[in-house]
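Student: My questions concern the predicted model and sequence given below.
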Amino acid sequence: MSSENENGQGGAEGASPEQLALIRESVRQAKVPRAKPRTWRGAELAKELPVARVLVDKGVLHLDRYFDYAVPAELDADAQPGVRVRVRFGAGRHRVREGRREGGGLIDGFLVARLAESDYSGPLAALAQVVSPERVLSEELLGLARAVADRYAGGLADVLQLAVPPRSARAEQRPSPEPLPPPGRPEAGSWGRYERGAAFLESLASGGAPRAVWNALPGPDWSEELARAVVATLASGRGVLVVLPDGRAVARVDAALTSLMGKGRHAVLTADAGPEKRYREWLAVHRGSVRAVVGTRAAMFAPVRDLGLVALWDDGDDSHSEPHAPQPHARDVLLLRAAQDKCGFLLGSWSCTVEAAQLVESGWARPLVAGREQVRGAAPLVRTVGDADLARDEAARAARLPTLAWQAVREGLRQGPVLVQVPRRGYVPRMACANCRAPARCRHCSGPLEAQGSGAELRCGWCGREEGAWHCPECGAFRLRAQVVGARRTAEELGRAFPAVPVRTSGREHVLDTVPGTPSLVVSTPGAEPVAEGGYAAALLLDGWAMLGRPDLRAAEDALRRWIAAASLVRPQSAGGTVVVVAEPTLRPVQALVRWDPVGHAVRELGERAELGFPPVSRMASVAGPGEAVAEFLRTAELPPGAEVLGPVPVPVTAVGRPRRVGAPPPGEQWERALVRVPPGSGAALASALKAAQAARMARGGGEAGVRVRIDPPDIG
């Protein structure tokens, strides 16, 4: 027989007080359905979906997760997925997805979802504020940001800082224009010069998703050809995203698009536009008013609707690599977008990177190239001056410029402007064979060998092993030399040699966009070459060893890319265009320039990297920081099978008062760096392991400045 006590709980006849207490406790702890809380500290909550899942903008890996908050009734209408919110988040009592704060400051975040209930059983703190009802974070953009964060072992909040520009209230209040109807299909134009150019354009206009690596012919037509690909995609009713290396390239494609289809059909996203204008343009894209975007690196996340094509020009340019965490490369972001949106992909350049060659070799993309007759008809004549020529040349010994270069300048100035490319100062030399100039590499890991001082033993820049008995595997020689570094007084020398000719300079301090087609000398650093009206009559590519001799895995590829970029601004050989390159003519990059065959050079580089286990065939990550912190990090990281740790080795100290490079140690501090290399197919596992180790270290209070992790570092030597 049973009865009920005053609390309504059932008891058992004859039960002892201890048994009754156990029964009451078991009933109290039973998993019975809970009523959903309708108030929070007296405030009314939303009746439907009262829980908001929020990504807080903390930017630390151990908090790279979502947190749940209660939605007050007064914020119900505006608190929709994708809006910016402010929540309380500070030091003290906090659990994952709890959102409970007795104190703490307000921080920004994104509301990513509304839920009926939280999987946390405790009370939830309420949203403090909906910053704006504008839903700036779509599901597609959130998915892309998560994929980029996983690819680069970074935090989702860091990626969203790159993807969503800062808010401008005035820009949000201005209505975006009504979308214009799709333009008509463009003519093939100069795309007809390529073997599959017209078919590529037709596929885009018909709603297809072709993927191509485009080796553009020299000359100024690349911007118009890229614009025609944009118009063809828009004609199919889909969106387009084009990412370019700098503002000058953006201006050229912008002008070509405006010429083809008028104003108002595309948006330009660059940092130079200013925060309000940039955010206004971004909103027009996000709202669907504009379906085409042209911009620099930051535009790689632009929320273009119904993507039909993503395009990248000159993927080897350093500016495509984001300096802020997690430091993604625009090429990889666009590859993720092409896979996510199942859209077309176009990777174009005058040259060809190893990554581009890998896309073609794997069958993921098709080559888009011109026939050899077209290449010979568009390219200038390339002549070389090697060490043997310089040794016999009195003019070269006296003035650093060989006789052939003087003759090319003199002849070119009769027809128009002459370009002189001078390597930047500050390139660090690496060691090479004194006989055949082959780079000196470690026998263990194939890293670059370095000499720390005069008479010092050689040491690998990757694994740190010393090399006491080096000999050249190419020619068998035993002597080494440090490569040539930079150029001296080039503009002054040329100005004295040609006093009646104006001399213009273009470089870091002042970059020219264009120069007139009248006779003049234009001295430029690589990447800052202005476009000449009608093309340059001639070009000199000086001190080739300054670029070939850099301690960088990409030295040969980058030197060829910069040479071809300069030579592409020169008139064709049929119009008298001549290029003189001062570098050993037997070297592979020089031969590739003479033959104008950057694709063949990239394919051979890819084959060699596959044999040696170099990126992009393998995947690499760098771990840099104080020596003890790096060692502890590597001990705790659960690296995937087959991972190989190279190093650590000391990182060059940044002198106090000198500019600090991205990822370099603070001035005066001694850091070490280790490289982690994994075989093909293990890149995702490597990123996941390093991200987990970094998050665990930060959770233990290791601090953000202790160890820096970078996936696929561009400067591995």
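Tutor: Happy to help now that I have it. These numbers come from a predicted model, not from an experiment.
Student: Could you use CA atoms for every contact and neighbour count after this?
Tutor: Fine.
Student: give the contact list for the nearest residue to Gly386 once chain neighbours are set aside.
Tutor: Among residues not flanking Gly386 along the chain, Glu584 sits closest, at 4.2 Å (CA to CA, 6 or more residues apart in numbering). By CA atoms under 8 Å, 6 or more residues apart in numbering, the contact set of Glu584 is 384-387, 590.
Student: Filter those down to the ones in helices?
Tutor: Of the contacts of Glu584, the ones assigned to helices by DSSP state H are 387, 590.
Student: and which of the contacts of Glu584 is nearest to Val71?
Tutor: Nearest to Val71 out of those is Val590 (CA to CA; 65.0 Å).
Student: tell me the contacts of the closest one?
Tutor: Val590 neighbours (CA under 8 Å, 6+ apart): 384, 560, 583-584.
Student: Just name the closest of those residues to Gln670, please.
Tutor: Leu560 (34.0 Å).
Student: Just to check, that closest one is in contact with Pro589?
Tutor: Yes: if you go by CA atoms under 8 Å, Leu560 and Pro589 touch, sitting 5.6 Å apart.
Student: which one of those two has more residues nearby?
Tutor: More crowded of Leu560 and Pro589, by other CA atoms under 10 Å: Leu560, with 29 against 26.
Student: what sits against that one?
Tutor: So Leu560 contacts 351, 589-590, 592-593, 598 (CA under 8 Å, 6+ apart).
Student: longest helix of the chain?
Tutor: helix 683-699.
Student: my guess is Ala73 meets Leu45, correct?
Tutor: Yes: using CA under 8 Å, Ala73 makes contact with Leu45 at a distance of 4.5 Å.
Student: Now do the shared contacts for these two.
Tutor: Contacts common to Ala73 and Leu45, judged by CA under 8 Å, 6+ apart, are absent.
Student: So between these two, which is more surrounded?
Tutor: Comparing Ala73 with Leu45 by other CA under 10 Å, the one with more neighbours is Leu45, at 21 against 17.
Student: what about versus this one:
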Amino acid sequence: MSSENGSGAGDQGEQLALIRETVREAKKKAPKARPRTWRGAELAKDRPVARVLVDKGPVHLDKLWDYAVPAAMDEEAQPGVRVRVRFGAGTSRVREGRREGGGLLDGFIVERIAESDYRGPLAALAQVVSPEPVLSPPLLALCRAVADRYAGSLADVLQLAIPPRHAKAEAERFPAPPPPPAVPALASWERYPDGPGFIEALAGGGSPRAVWTALPGPHWPWELAAAAAATLASGRGALIVVPDGRSAARVDTALTELVGRGTHTLLTADSGPEERYRRWLAIRRGAVRAVVGTRAAMYAPVADLGLVAIWDDGHTAHSDDHAPYPHARDVLLLRAVHEKAACLIGDLGRTVEAAQLVENGWARSLEAGRDQVRAAAPLVRTIGDAEAARDEAARAARLPSLAWQTARAGLARGPVLVQVPRRGYVPRLACARCREPARCRHCAGPLEAPDQDSALCCGWCGTAAPDWHCTECGHARLRAQVVGARRTAEELGRAFPGVPVRTSGRDHVLDTVPDRPAIVVSTPGAEPVAVGGYAAALLLDGWALLNRPDLRAGEEALRRWLGAGALVRGAEDGGVVVVTGEPTLRPVQALVRWDPVGHAVRELAERAELGFPPVSRMASVAGRPEDVADLVRGAALPPSAEVLGPVPVSAPASGRPRRAGEAPVGEVWERVLVRVPPGEGAAMAAALKAAWAARMVKREGEAVRVRVDPLDLG
């Protein structure tokens, strides 16, 4: 009986397979849809089908959709233009036989074709928003590569790459670009043994690739500008990406001095939406050949691109906060490969990712000799934890004796910079008895002291907490875990009466300070440039940077210290830097020797042993435990993939921003890390994206967060 049943099942299976094959053959022979009319309107005679990328972000909609092109839109509906289409419930579109209806969405025409492989009626384009072809084939290829690398949707990347439209800017006529400038003088590039050769290669039309560790001092904006000017001299375009508007303004000023106005433009958020779109159009139409800008400028459609450059690639501002969270360095590397352009990764230090590019031979190391480094760098002195504990001055005023003496001597010769890791007055408080962090009873946010005379309040929701008591032990007294920039400025004002004290931070950032005695208290990254350089710098609370539970804690601490120390006069001119940190720690030793390259090489070797990025590729998947497990289980990951975790994390709470370095408070999620060896990153990203899209199509479970190459593994 079992044998007969098995035979019957086998015959039935063969019949079903034959039927499926017959249907497939019939579909192949059936004519494809060639729409001629749409609700009585004549359609375009030549290539009447437009393949449209709809501006809708979910990964399961990351595909092209076919629409009919009305004859009235034939001339304007060209590849690259913005259109409006009906999309949603009731809409007829490729592979979904639906009728007229749905809401209007923006989109881009990717191509025009003669026939659609969809055999039902096609919906027509609703409107051509603008005849301006903003999506060029090179930009589309770049955005597609970025979406694939980061397991995101092409629509999300295009939202980052193409600024919103402003009709007034499109009506403007741009002048022709000026002729290529002369090759700039090598100037300070001669301080680097391979510097002149790099500039000459750019001027000759070559595409060299280098990882550049700049010498401390004010020269790096002019050195970046010289590289761009040399590229312009070869008749090609140049693109420079920097982390913030202040750096962009400095490079823009230097480039203007070298090549004059009209050849380049500045792309930052400060210019406003309409002006930014106008400048973007000038780039797309070829009116300017060089671009200096912040993160979003990495997609700038520079014609005949000859150089991509990024400054301070370890800065967190280079990592986009919007899905799919691309990093400017990786996007520019993709552009260098796709467009066969030169690449320059510059920094005062060196990231582990840049060190890997040198180690695997993709780029050459461009750095100065030790004699040049010793001449340009300031003298660095350290104050260890044991020394600070025995120092009466450090216990009384949080300023060790060596730091106080260095500041007093520096004030006799010019301004003194004081770097504090945290902004505010007392941004982190804890119970004086049990050391339990002080948190808000309303939202569990951290309590802060805005100033000496104000009551405690929550740093997230602003709720006052005048009668705070510790929930663990009931104690009512608090102690400061971290002292902020404003409190430090107050203490220094008392320690140095009669000396002006200025602060620079997120709320108020100074660009420059004059060359006269003053104390400048700044948070990392907000240090103003002193005319003639600072006489001295104090880098306080080094433990706050080094003790963070982050794979990049040491690298980030060194990066911030180098940024401040580079603003100080060289040792030959009496410049001194004092850092409060354990002298035996590797980042402190690298600062003392001013050897960021050696630090990056050793960090890379350690990560190679442990299998951490950038030696491996990683992806983070976070969400409810059952959703994370289901997505990872359903992903066709490469056999070499290793799943680490899960570990509990907090879900971001709605209604308030998450602060850098803080764990979000909310529903408990789980997070897993997926790790693959080099060469398997693309397969990992594709597998996670496919599983993510399948869950969204089936509407299973709650949302998950997938991030490839996350900055923070903590």
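Tutor: Everything's here; your move. Just so we're clear, the structure is a prediction, and the values are computed from it rather than from any experiment.
Student: tm score of chain vs chain?
Tutor: Once the chains are laid over each other, their TM-score by TM-score structural alignment, normalised by the length of structure 2 reads 0.86; 637 aligned residues with a CA RMSD of 2.2 Å.
Student: counterpart of the longest strand anywhere in structure 2 in structure 1, which residues?
Tutor: In structure 2, assigned by DSSP state E, the strand with the most residues is strand 103-113. Residues 105-115 of structure 1 are where strand 103-113 of structure 2 aligns, with TM-score structural alignment as the criterion.
Student: coming back round to it: how close does the longest helix of structure 1 sit to structure 2?
Tutor: Its matched residues in structure 2 lie on average 0.7 Å from helix 683-699 of structure 1 after superposition (mean CA distance after the TM-score superposition for structure 1).
Student: Give me the distance between the aligned residue in structure 1 for Ala123 of structure 2 and Ala388 of structure 1.
Tutor: Superposed on structure 1 with TM-score structural alignment, Ala123 of structure 2 falls opposite Ala125. Per CA to CA, to the nearest Å, Ala125 of structure 1 is found 77 Å from Ala388 of structure 1.
Student: How are the strands of the stretch 601-714 of structure 2 distributed by residue range?
Tutor: Along the stretch 601-714 of structure 2, counting by DSSP state E, counting those that start in this stretch, strands occupy 617-623, 642-650, 668-676, 705-708.
Student: how about those strands, which one is nearest Glu115 of structure 2?
Tutor: Between those, strand 705-708 lies closest to Glu115 of structure 2; by CA to CA that is 36.3 Å.
Student: residues in structure 1 matched by that closest one, start to end?
Tutor: Going by TM-score structural alignment: strand 705-708 of structure 2 matches residues 708-711.
Student: List the buried residues for the matching stretch?
Tutor: 708-711 (16 or more other CA atoms under 10 Å).
Student: Gly493 of structure 2 should be in a strand, yeah?
Tutor: No: Gly493 of structure 2 sits outside any strand when classified using DSSP: H, G, I helix; E, B strand; the rest coil, being helix.
Student: Can you tell me the closest non-neighbouring residue to it?
Tutor: Nearest one to Gly493 of structure 2, counting by CA to CA, 6+ apart, is Val501 at 6.4 Å.
Student: residue contacts, Glu603 of structure 2?
Tutor: Val352.
Student: Structure 1: which residue goes with that one?
Tutor: Glu603 of structure 2 maps onto Glu605 in structure 1, by TM-score structural alignment.
Student: Tell me how far its match lies from Ala357 of structure 1.
Tutor: 9 Å.
Student: And Arg508 of structure 1, by the same measure?
Tutor: Counting by CA to CA, the gap from Arg508 of structure 1 to Ala357 of structure 1 is 30 Å.
Student: Which one's more surrounded, those two?
Tutor: Ala357 (22 against 12).
Student: Look up the closest residue to Pro324 of structure 2, ignoring the ones flanking it.
Tutor: Using CA to CA, 6+ apart, the closest residue to Pro324 of structure 2 is Gly152 (5.0 Å).
Student: how close does that neighbour get to Pro613 of structure 2?
Tutor: Separation of Gly152 of structure 2 from Pro613 of structure 2 (CA to CA) stands at 20 Å.
Student: between the two, which one's more packed in?
Tutor: Using other CA under 10 Å as the criterion, Gly152 of structure 2 and Pro613 rank with Gly152 on top: 29 against 22.
Student: still on that earlier bit, who has more neighbours out of Ala125 and Ala388 of structure 1?
Tutor: Using other CA under 10 Å as the criterion, Ala125 of structure 1 and Ala388 rank with Ala125 on top: 22 against 9.
Student: residue contacts, the nearest residue to the more buried one once chain neighbours are set aside?
Tutor: Nearest residue to Ala125 of structure 1 in three dimensions, chain neighbours excluded: Arg100, at 4.6 Å (CA to CA, 6+ apart). Residues in contact with Arg100 of structure 1 (CA under 8 Å, 6+ apart) are 69, 93-94, 123-125.
Student: For the stretch 251-400 of structure 1, which segments count as strands?
Tutor: So, for the stretch 251-400 of structure 1 - with DSSP E, counting those that start in this stretch - the strands run 267-269, 292-295, 307-313, 344-349, 366-368, 381-385.
Student: so where do the helices sit in the stretch 151-300 of structure 1?
Tutor: For the stretch 151-300 of structure 1, the helices defined by DSSP state H, counting those that start in this stretch cover 156-163, 169-173, 197-205, 222-235, 247-261, 275-286.
Student: The last one vs structure 2, average offset?
Tutor: Comparing helix 275-286 of structure 1 with its match in structure 2 after superposition yields a mean distance of 0.4 Å (mean CA distance after the TM-score superposition for structure 1).
Student: What residue in structure 1 is paired with Pro648 of structure 2?
Tutor: Correspondence of Pro648 of structure 2 to structure 1, assessed by TM-score structural alignment: Pro650.
Student: How about its match, nearest residue that isn't a chain neighbour?
Tutor: Computed as CA to CA, 6+ apart, the closest residue to Pro650 of structure 1 that is not its neighbour in sequence is Glu672, at 4.3 Å.
Student: For the equivalent of Tyr279 of structure 1 over in structure 2, which residues are in contact?
Tutor: Here Tyr279 of structure 1 is matched to Tyr277 in structure 2, going by TM-score structural alignment. Going by CA under 8 Å, 6+ apart, Tyr277 of structure 2 touches 163-166, 169.
Student: With Leu711 of structure 2 as the reference, measure out to the equivalent of Gly544 of structure 1 over in structure 2.
Tutor: Counting by TM-score structural alignment, Gly544 of structure 1 corresponds to Gly542 in structure 2. For Gly542 of structure 2, the distance to Leu711 of structure 2 equals 21 Å [CA to CA].
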